[in-house]
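S.K.: sequence first, predicted coordinates after that:
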Amino acid sequence: MAIEEINNSSTLLPNVTLGYDLYDTCSDTTNIYGVLRNLYQCDKQYLKMQNNFTNFQTKAIALVGPSSSSFAFVAASILGKFLVPLISYSATNEQLSNKRSYPGFLRTIPSDKLQVEVILNLLQRFNWTWVAIVGSDDAYGRQGIQDLNTLASRNGICIAYQGLIPYSTDRTLVKKMVTNIVQTRVKVTVVFSAYFNARIFFEEVLNANVTDIVWIGSESWIMDYQIAAYANIKRIGSVLGVSVGQVYFPKVLQFETDYVTSPKIKTTVQNSCNQVCLDCQGFTLKTMPFLTQFAMSFSFNAYSAVYAIAYALHELLDCKSGRCSNNTIYPWQLLQQVKKVNFTLYNQTIYFDSNGDPATGYDIVMWSWTGDTTVFNLIGSYSKTSQRLQLNDKLQWHTKDNSVPESICSKECGKGERRVQTGSHTCCFECIPCPKMTFLNTSDLYSCQPCGSDQWSPGRSDLCYNRTLEYLPWTDPFSLVLLSLITLLLLVTIAIAVLFFINLNTPVVKSAGGKMCLAMLLSLAISLCTLYCYFDKPGIITCMVRQPVFAVSFTVCFACIVVHAFQIVCIFKMATHMPRIYDIWVKKNGSDVFIAVSSTIQVLISIVWIAVKPPRPIADYSTFSDQIILKCSETVSVGSLAEIIFIAFLSMICFIFCYMGKDLPANYNEAKCISFSLLVYFFSWIAFFTTYIVYQGKYLAAVNVGAVLFSVFGILAGYFTPKCYVILFRPELNTTEHFQSAIQDYTKKQSAHD
């Protein structure tokens, strides 16, 4: 038909008539025969071999075909040596695009490389990762399943089974293939096969009563009328696949109708049909619409291949003027020009890329059934230029609820669950949850990645979260309360110090220790000032200063209390019973020596601690998974414990002297006051250490501040507040006469007791 149109055209090749020979490539023998016959030189029945084929002329200047890749390999290999153009309309094997091996090969059908990409896109679109692949046992099928296997493996799709369909009367191997597919439990099978092998395969699929499987077909058989006409074919499941781009080609319908209905052809068919030729028996007018639907796209590919040669000749013969030249055209010249053609037929642009492949893509076809009649529905397309698969929104799946069939070996793991492969296929796995402080990275689904040191994650997590930085800021509500109490207590301490300084020579102040009271109050004020170092981010200076300075200042305070308690006991008890010891204490300034020695011991403990292992600001990552606690190192260390134990030792001495002086005159009896202060101190630090054992958060610093606050408050309330009360509200008790009368009463009681 193409030859007739071109010869009847007045513009394409005017005054030039094209002729042709037809060869049936039904076997390797006839295929090679046709190729070699066309290499014969004009008017000669032989092929003269020579080194230079520049001026070599063949019987035919170009060839269209053959239809299969297997035959095309032979033809392209031979013709390529002579640079004779070979344009196939149906050979799709990717290797034919190799211009080094096949320099003269071109085609008007896309290569299998593109077809494999389309099938892979279909598998990915519907998340089918557990599939079987079968192909015809020829170059077309072997190369197709090999490429698809490679590409599928790269994209996380597992091939549960693959096999080759032989073209043989012995169906044993095909039956075994069908059984193996069923045993793999796949729900999707790709059939990359030539149509005659596919017919054999689906006959056995029907015989085995295989149902509910999605069959993805290659372009060779997806629109094959004979497979679609099999009885009960619709029970096998859903059928979709890749088809050569559909072109509405009305001329070929009329051409075929006129040809088949001609009296000559009718007589020939009727006379040649017999019981052996089954295809011949089915070739009637009734089957013609089905036949042309199947063959239309391939007919157009052959049609456009002939036109490509004609357009190339149009340029070589300079036919633009309305008359073509009589120049001799050599095959290599035609090959160069065919590669450059670019024209339009039936709204289809025809040209070849550098590999000799067309720019066309593929259509996606899905089978549906109206009764027992199979209908090929166009459901989408794949563009070669954009490499994008487009499908209709609603597809008719042959399932109970029209849901997309699922074909996976193992269900996808949940959030934060890693895969543990259970077999040879990566698609078969168990799901293990990721533990805390790890996450599942989408780039590696088989291992849980650890979070960074400044990050955290719960169990079953697919990402890490930034840890919150925790410390006791100035603006925290709890901090504001503590700061207010510190400042208030510091002002009270200063006020008491001022009051005692003004009344330094009064009997109440002298009985409380006199100038030692000022030392005690100063040490308590310093202790309170160290509490300001517990707020905001810990620094090197604040960590090294706050605890040692508190320990030394508090030691001075307790040493003064011990000295005061001892002196009172000495005056009333030891002065008469042990006068020599009392004289030594008074003459050698025992009180000052004891305070100095006690303070020096505490200072030495602090110096050794700081020198050996000084406290430093650290970030605690281990206590809380989602927090970073900023604190000072060694909050409870050997050095800090030594300081606290030494203060506790002084407190025990206080208890001893308080017990010894429990029967002293009321104005000199400090037992109750000191005991109250010591009890508050002990309870405060017991509460702190208990909290330290069970809690290590940012508010531990606040608990430490509270312990110091209560310790200072205990001394102020238990030791100094009663004296302040007498000074301010009971001045009549703050006289020498009152204190002397109290001493006289105590002496009389002691004499009466003796």
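M.R.: Thanks, I have the structure now. Here the structure is a predicted model, which means the values were calculated and not measured.

S.K.: CA only for contacts and neighbour counts going forward, please
M.R.: Noted.

S.K.: in three-state terms, label I87 for me.
M.R.: strand (DSSP: H, G, I helix; E, B strand; the rest coil).

S.K.: now do the contacts for the residue nearest the centre of the chain.
M.R.: Compute the mean C-alpha point of the chain, and by Cα atoms, centre = their mean the closest residue is T442, 2.4 Å away. Neighbour list for T442: D462 [criterion: Cα atoms under 8 Å, 6 or more residues apart in numbering].

S.K.: make it 10 Å
M.R.: By Cα atoms under 10 Å, 6 or more residues apart in numbering, the contact set of T442 is G416, R418, D462, L463.

S.K.: same question for W474.
M.R.: Taking Cα under 10 Å, 6+ apart as the criterion, W474 is in contact with L480, L482, L483, Y532, Y534, F535, D536, K537.

S.K.: surely the fourth one touches V705?
M.R.: Yes. Because the distance of 8.8 Å satisfies Cα atoms under 10 Å, Y532 is recorded as touching V705.

S.K.: try this one next to it:
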Amino acid sequence: MLEETGTKVSVSTVKRVLYRHNLKGRSVRKMPLLQNHHKNARLRFATAHVDKDSDIRYVWRKKWEACKPKNIIPIVKHGGGSIMLWGCFAAGRTGALHKIDGIMRIENYVDMMKQHLKTSDGDFVIGGVFSIHYFVHTVDHSYTSMPEPLQCTGRDSRELRFSRAMIFAVEEINNSSYLLPGVTLGYQVHDSCSSVPMAVKVAFQLANGQDPMFDTGEQCSGSATVTAIVGESASTPTISMLRIIGPLGIPQVSHFSTCACLSDKKQYPTFFRTIPSDQFQAAALAHLIRHFGWTWIGAVRSDSDYGNNGMAAFLQAAQEEGICVEYSEAFSRTNPLSRVQRVADVIRSTAQVVVAFVSSGDMRNLLEEMDRLPSPPRQWIGSETWVTDPDMLRFGLCAGAIGFGIKRSVIPGFRDFLLDLSPQKVSNSPLLTEFWEGAFGGVEEKVCDGSEDIQQLQAPYTDTSQLRVTNMVYKAVYAIAHAIHSIVCEESENSTVNCDKNLNVKPTQVLERLRRVNFSRNGYQVSFDANGDPIATYELVNWQRRERGKLEFVTVGRYDASLPLDQRFDMEREITWVKNSSQVPVSVCSESCPPGTRKAIQKGKPVCCYDCIQCAEGEISNNTSDCMICPEEYWPNAERDRCILKPVEFLSFHEVLGIILTACSVGGACLAIATATIFYRHRSSAIVRANNSELSFLLLFSLALCFLCSLTFIGRPSEWSCMLRHTAFGITFVLCISCVLGKTIVVLMAFRATLPGSNVMKWFGPPQQRLTVVSFTFVQALICTLWLVLSPPFPIKNPTTYKEKIILECDVGSAIGFWAVLGYIGLLALLCFVLAFLARKLPDNFNEAKFITFSMLIFCAVWITFIPAYVSSPGKFTVAVEIFAIITSSFGLFFLLFVPKCFIILFRPEKNTKKHLMEKTSNDIRY
């Protein structure tokens, strides 16, 4: 028989192959393995069941447990080898009876091994790879014996449903009249056991149709047996497969591999997917966390390409959103239990919100460990892989969990297809047989008798209420079918479609057409961008308790990455949070700072851990974490949470200082007027006539103006008041000093005129006196005019002198003009002082030299002191200093020049006679 098949196989090769598949041979023992009555019992059992469809039964194992080596009887022959009883025939699966015609040959063995596959011939074959089992027992490499084959355990009913969805889609396409009419699609469905080694093995099988365990000596040079591949579910096995099939140009369309790394077309040019990349999910999760105000979270991930790349994308998006991650732990279900326990302990003792970018198998292990010990409630934020897995709903500690999942969908007819199973139909597939026994055997390990009704079964396999990823499988098959259709079919003139099923379609052709597919199926659009990714749309799923405490998936919001950033996230329903609360959980390192304070990052900690410090002067904080400076004309309120207008301050008539200065000013003017009245009433008296009455009246008038001009410095500054106050002050004071200077010159000239031969008085008579006063005053008026024309004073708001208020004051405009006015006044005062000092020893009855000297001394002292006081006084006190200088110098002139004369006029009239004056003058001359 070996020669007929063209295969040369040695005895050792057969033994080695059988050994790899857990089919061990044993040497004859002294004590038979089975007694005769054992053999007879098994022979009767085999004879009774070998021709029945329901020939698969439990063989020495407990429900939910893998077959153990000690319970396996490798080979028990009956009747010369025509019947063989296999104990736990496939690794990790239940035992089965298999009828063999003749002796055991390699062809018979290969035929049996093919029962691990679900195949269907067609014109074009599509491969399917799913993680129908999620755990592989670790092989102990002792290097003293041949390693045992990989043993897959832990059936995933949802993944089984994915594989059935592929078969359903293929059969639906085969019955279609518009898509590939007359063409039949075939399929090969493989179980990768969520394992990289198994995925690599499957990739080789799909690439050339040759199982690497049977080395026939042929080269891998033939064309691929499949035109495209649907799967795998996990990212890491997918990457491993792409390393093999990618160089061969075989396109792979995944329904569940979401790693963002797979979008790299340089590394994975043949990869497509119908599920969005984790790059979008990571951004959506970060946006979700920021939306609910969580700034202090924990993160766990699968230690795989899916978890590591997904978490890396999330951490980057979280950093951009200002979210701090307290810890980021990685683990895998293949890690030692101590590692999973450590991750669980970290979760129990830290942040309230936990983001889990974890595969379903890894998450199942973690939650089982979390369930083992009482754990404080945590708000779980899940990635799509596990947060929409119905099998995970049994973990009540995740009640209130939220996460983004693929949109729910409806596949017409799919539920009927899933339920179209019977004991007779499942007997041809070990995978379906295992599912059937697991679904109906239950914990009681009941033997299936053919009366089971799948219509009554409540299991993830039959649950079509949450067809999310299942629809991604459905869309992937249709995408491949559309690509093949565009190659082998063409539309004729009469709108009929003609397809050539004999056309030799290469995978590279399908790859090229997949890039351009764009169609709609059951209302769902299917297309790929330049990276082979679809448009990212998600539903926000919330785990809510319903009737009798059962957890269910409830859609509470949506996220569409194709919309503008501010429109992507939309909440539709209320979320039920952890502990069945309606209040959003709080998860922050530091509470938000109250208004009026700012954040100060704690040394050595993330930016989310901070102390609250009061804002500095002039700064506020409201709803922000930092203080901001108020605008120039604003100042913080007492709480420093808002800016208010600064009060405007100026020297007002209504405040105490303004009232005092006003009273002094008006009082001084009244005294000057009263004195003028007294002088006028006694204008014919000796003392009035002896003191140059004309200049005295003019001096009193100018003093009254000096007193009154100070009023222009009080009140709200305006454009006119600013110009008036400085010009009026400058002109009136020059007029006043000019009069004093004129009186001084008259006295000096009069004394000189008494000398023999002097005619000085004719050169300084009344006309010359008037001209002198007018000339001096005109110069000041000219200076003021130039000042007003070139750069006049103007009102300004001074916000710098006081931080908390604005000083409304007059800017001098031109500093040169201002100091020129003051300098001219000072020059005249100095000249007057010098002349008065020279005339101090003249007779008292004819001059006022002494009083003028003292008055000028006071005047100069006041204004010399004024300069530093004016420069250093802040705000409105600058104006008060200037008013004080005006009033003080005016009173100095008034009291020294007029009060003594008024005293004589009013209280010593006997001295107000010409005789008295002449006598006193004579005495002074003799002296």
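M.R.: Cool, got the structure. Just so it is clear, the structure is predicted and the values come from calculations on it, not from any experiment.

S.K.: about what we covered before: mind picking the two most distant members of the contacts of T442 of the first structure?
M.R.: Maximum pairwise distance in the contacts of T442 of the first structure, criterion Cα to Cα, is 12.9 Å, between R418 and L463.

S.K.: quick one: which of those two has more around it?
M.R.: R418 (26 against 19; other Cα atoms under 10 Å).

S.K.: sec struct for the alignment partner in the second structure of the more buried one, please.
M.R.: Aligning on TM-score structural alignment places R418 of the first structure opposite R598 in the second structure. When classified by three-state DSSP, R598 of the second structure comes out as strand.

S.K.: what helix or strand is the residue nearest to R598 of the second structure when sequence neighbours are not counted on?
M.R.: Of all residues not flanking R598 of the second structure in the chain, D626 sits nearest, at 4.8 Å (Cα to Cα, 6 or more residues apart in numbering). Counting by DSSP states H and E, no helix or strand carries D626 of the second structure.

S.K.: wait, doesn't D626 of the second structure sit right on P594?
M.R.: No. D626 of the second structure lies out of contact with P594 (Cα under 10 Å); the separation is 11.0 Å.

S.K.: what are the ranges of the helices in the stretch 401-550 of the first structure?
M.R.: Ranges of helices in the stretch 401-550 of the first structure, per DSSP state H, counting those that start in this stretch, are 477-502, 507-512, 515-530, 540-569.

S.K.: who are the contact partners of I502 of the first structure?
M.R.: I502 of the first structure sits in contact with I496, V509, where contact means Cα under 10 Å, 6+ apart.

S.K.: ok, so what distance separates it from I133 of the first structure?
M.R.: From I502 of the first structure over to I133 of the first structure the distance is 104 Å, taken as Cα to Cα, to the nearest Å.

S.K.: T399 of the first structure now?
M.R.: Distance from T399 of the first structure to I133 of the first structure, by Cα to Cα: 22 Å.

S.K.: list the contacts for the closest residue in space to V562 of the first structure that isn't next to it in sequence?
M.R.: Of all residues not flanking V562 of the first structure in the chain, C654 sits nearest, at 5.1 Å (Cα to Cα, 6+ apart). By Cα under 10 Å, 6+ apart, the contact list for C654 of the first structure reads 558-559, 561-566, 648, 660, 671, 674-675, 678.

S.K.: which one of the contacts of T442 of the first structure is nearest to A228 of the first structure?
M.R.: Closest to A228 of the first structure, out of all of the contacts of T442 of the first structure and judged by Cα to Cα, is R418, at 44.1 Å.

S.K.: burial check on R752 of the second structure, number of neighbours?
M.R.: 15.

S.K.: circling back to that earlier point, now for the contacts of C654 of the first structure: which two are most distant?
M.R.: The span of those, defined through Cα to Cα, is set by A648 and M660 at 18.7 Å.

S.K.: gap between I406 of the second structure and I167 of the second structure?
M.R.: I406 of the second structure is 21 Å from I167 of the second structure, by Cα to Cα.

S.K.: with K407 of the second structure instead?
M.R.: 22 Å.

S.K.: neighbour-wise, which of those two wins?
M.R.: Remark: of K407 of the second structure and I167, I167 carries more neighbours, 25 against 19, as counted by other Cα under 10 Å.

S.K.: ok, that one touching K118?
M.R.: Yes. Between I167 of the second structure and K118 there is a contact at 9.2 Å, judged by Cα under 10 Å.

S.K.: which residues do these two both contact?
M.R.: In contact with both I167 of the second structure and K118: G128, Y187, Q188, V189, using Cα under 10 Å, 6+ apart.

S.K.: can you lay out those residues as a markdown table showing neighbour count?
M.R.: Formatted as a markdown table, these follow (neighbours: other Cα atoms under 10 Å):
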| residue | neighbour count |
| --- | --- |
| G128 | 30 |
| Y187 | 24 |
| Q188 | 22 |
| V189 | 24 |
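
S.K.: identify those among these that sit within strands.
M.R.: G128, Y187, Q188, V189 (DSSP state E).

S.K.: so who does the alignment partner in the first structure of K550 of the second structure touch?
M.R.: Aligned counterpart of K550 of the second structure in the first structure: T373 (TM-score structural alignment). T373 of the first structure is in contact with A228, A229, Y230, A231, I233, K234, counting by Cα under 10 Å, 6+ apart.

S.K.: indicate which one of the helices of the stretch 401-550 of the first structure is closest to P722 of the first structure.
M.R.: Of the helices of the stretch 401-550 of the first structure, nearest to P722 of the first structure by Cα to Cα is helix 507-512, at 9.8 Å.
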